[in-house]
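> I'd like to go over a predicted model; first the sequence, then the structure.
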Amino acid sequence: KKKNSSQIRSELKNSDLKSLSSETQNPFTSSSPKDKEMEETAHPYVPRDLKLPGYVPMTMSMSTILTVYLGASLFVVTLVWFLFGRKKPQLDKLLMCWWAFTGLTHMILEGYFVFAPEFFKDNTSCFLAEVWKEYSKGDSRYVGRDSAVIAVEGITAVIEGPACLLAVYAIAKGKSYSYVLQLAISLGQLYGCLVYFITAILEGDNFATNSFYYYSYYVGANCWWVLIPFLISYRCWIKICASAANNVETTTKTKKKTR
């Protein structure tokens, strides 16, 4: 049967009302794909198209994070200086403080980064998570879980961290392997920094929110792990070479006496 014109107009009107209703239904809960994409990228890091689903904004300020970190570091250095290095020369005490500080930094701070891949989702105000959320403003490869960064930090946390604490013990007890151990750790730190900086350059070196975070975090916070290990490596090399030369000289004199 053919529909008359009034029925057709009625059906068209009803269909228009249904389509209008579906378009306007739940305007506060429905979201377009573009809105969802904006939600996923609502973070302070660059590049802006970096996907961080579930990102939770920071709850601690930069000043709070720095105060806690520097305070804890000062406590460790003071403890080592007065408790473990009382009878040691000043340079040895400084080295012990450095190795204790850098060893705990590697194991605790960097270890957390390696074994907590979703720290950016933390909503408990965990201090370590807040540290990496803040530091990622200077290098977003951390929050983005860059494979090169994870590899470098993993080796640093698992191998170099405990080795640094062993260096504290070796200096305190005057162990014969002290200089060799310090040289090995320092070369490892220098190599890690080279990989860290070179991979950033090869990937475009565009991971900082602005120049302040670039120079204060990416450059400033890492330059100490270039300068100090270089100086320690040089000193240890001189000591090892001098010791080897003395051994050769002693052996030569002993052979002459036995002839």
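Cool, got the structure.

> switch to C-alpha atoms for all contacts and neighbour counts from now on
OK.

> which helices and strands does the helix or strand that contains C223 pack with?
Using DSSP states H and E, C223 falls within helix 221-258. In terms of contacts (3 or more CA pairs under 8 Å, 6 or more residues apart in numbering; DSSP states H and E), helix 221-258 is packed against helix 178-202.

> what angle do the helix holding C223 and helix 178-202 make?
Angle between the axes of helix 221-258 and helix 178-202 is 140 degrees (criterion: axes from the mean of the first three to the mean of the last three CA atoms, to 10 degrees).

> Helix 221-258: which residues count as buried?
W225, V226, I228, P229, F230, I232, S233, C236, W237 (16 or more other CA atoms under 10 Å).

> From E40, how far off is the most centrally placed residue in the chain?
Nearest to the geometric centre of the chain sits E110, at 5.3 Å (CA atoms, centre = their mean). Separation of E110 from E40 (CA to CA, to the nearest Å) stands at 26 Å.

> Return the residues in contact with V226.
By CA atoms under 8 Å, 6 or more residues apart in numbering, V226 lies in contact with Q189, L190, C193.

> ok, second structure coming up, stack it against the first:
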Amino acid sequence: MSTVFTFTSLCSLAAVVVALGFAIVLSRLVLPKNASPRDRRVFVWLSFDALIHFFLEGSFLYLSVFGRTVHRSSGAFAEMWKEYARADLRWGVADPTVVSLELLTVLGVGPLCCYVLYLISRKDAMQHYWIIVLSTMELYGGFMTFGPEWLVGSPNLNTSNPMYTWLYLAFMNLIWVFIPAWLLFDSYGSLAHSLPASAAKKGI
């Protein structure tokens, strides 16, 4: 493990922790003190989500589109993605499927996260509709990141080391499955509860 866990690994994980810390601070600055635990948790997640999409995945997209590929680029972000590419080779060579998904993620999901944050700060019930849209996009992106790879026997995935398998490939991707799935369930429940009440109030 000592030959695998490098200074770049440490910096990459630190960047994720810093993003989470910033999201927590932002929730305390934006949301009122009496905000519900649910709203605060969702606000923190979506803030963290937006930061990851814009800055980390945005840097990958920039390097892949304007810098030729991650492997041919230099700089802090390039080194970070070279580190991740040790676990999934596609991220180093600007794989068309991965780049296409990142276009959707950075240009679509990131801004939508910010819009939902705005709705949460205003306690607008429309947040639930857009959370369902957002979560569906996240789940679709997760499936399409690995689905095509699994169908051909995962030739680009390196599972030779537990850190690559469980930290980079499993943990760093499964949180974008379990949390969006929970948000989808939570917002669906809120809409399913509120729609009959609204219809009854209007006498429908």
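Cool, the structure landed. Predicted model only: the values in this text are computed from it and were never measured.

> Can you give me the TM-score here?
TM-score of the superposed chains, computed with TM-score structural alignment, normalised by the length of structure 2, equals 0.87; 192 aligned residues with a CA RMSD of 1.7 Å.

> if we can go back for a sec, tell me the one of the contacts of V226 of structure 1 nearest V77 of structure 1?
Nearest to V77 of structure 1 among the contacts of V226 of structure 1, counting by CA to CA, is Q189 at 19.9 Å.

> Need the counterpart of the closest one in structure 2.
Counting by TM-score structural alignment, Q189 of structure 1 corresponds to E138 in structure 2.

> burial measure for that match, as a count.
Using other CA atoms under 10 Å, E138 of structure 2 has 20 neighbouring residues.

> That one contacts W182, doesn't it?
No: at 11.9 Å, E138 of structure 2 does not count as touching W182 under the criterion of CA atoms under 8 Å.

> Give me the common contacts of these two.
With the criterion set as CA under 8 Å, 6+ apart, the contacts of E138 of structure 2 and W182 do not overlap.

> what about T59 of structure 1, distance to K87 of structure 1?
Relative to K87 of structure 1, T59 of structure 1 is positioned 44 Å away (CA to CA).

> Now do the same for M107 of structure 1: its match in structure 2.
With TM-score structural alignment as the criterion, M107 of structure 1 lines up with F54 in structure 2.

> which residues sit in contact with that match?
Counting by CA under 8 Å, 6+ apart, F54 of structure 2 has contacts V106, G110.

> Quick one: the helices in the stretch 1-150 of structure 1, in order.
5-24, 33-40, 62-79, 90-104, 111-115, 127-135, 147-155 (DSSP state H, counting those that start in this stretch).

> Could you name the helices and strands sitting against the fourth one?
Contacting helix 90-104 of structure 1 under the criterion 3+ CA pairs under 8 Å, 6+ apart are the following elements: helix 62-79, helix 161-173.

> related to what we said a few turns ago, check the buried residues of helix 221-258 of structure 1 and tell me the two furthest apart.
W225 and W237 (17.9 Å).

> Count the neighbours of the aligned partner of M80 of structure 2 in structure 1 for me.
The alignment partner of M80 of structure 2 in structure 1, by TM-score structural alignment, is V131. By other CA under 10 Å, 21 other residues sit near V131 of structure 1.

> how much space between V131 of structure 1 and I65 of structure 1?
Relative to I65 of structure 1, V131 of structure 1 is positioned 7 Å away (CA to CA).

> Same question for N206 of structure 1.
With the distance defined as CA to CA, N206 of structure 1 ends up 24 Å from I65 of structure 1.

> With K201 of structure 2 as the reference, measure out to the match of Q189 of structure 1.
The gap separating E138 of structure 2 from K201 of structure 2 is 34 Å, by CA to CA.

> What's the match for V76 of structure 1 in structure 2?
Alignment note (TM-score structural alignment): V76 of structure 1 maps to F22 of structure 2.

> repeat for T199 of structure 1
Per TM-score structural alignment, T199 of structure 1 is aligned with P148.

> who's in contact with that match?
With CA under 8 Å, 6+ apart, P148 of structure 2 has no contacts at all.

> What's the separation between it and L112 of structure 2?
Counting by CA to CA - P148 of structure 2 and L112 of structure 2 are separated by 26 Å.

> Same question for I175 of structure 2.
Separation of I175 of structure 2 from L112 of structure 2 (CA to CA) stands at 18 Å.

> Same check on A87 of structure 2?
When A87 of structure 2 is compared with L112 of structure 2 (using CA to CA), they lie 29 Å apart.
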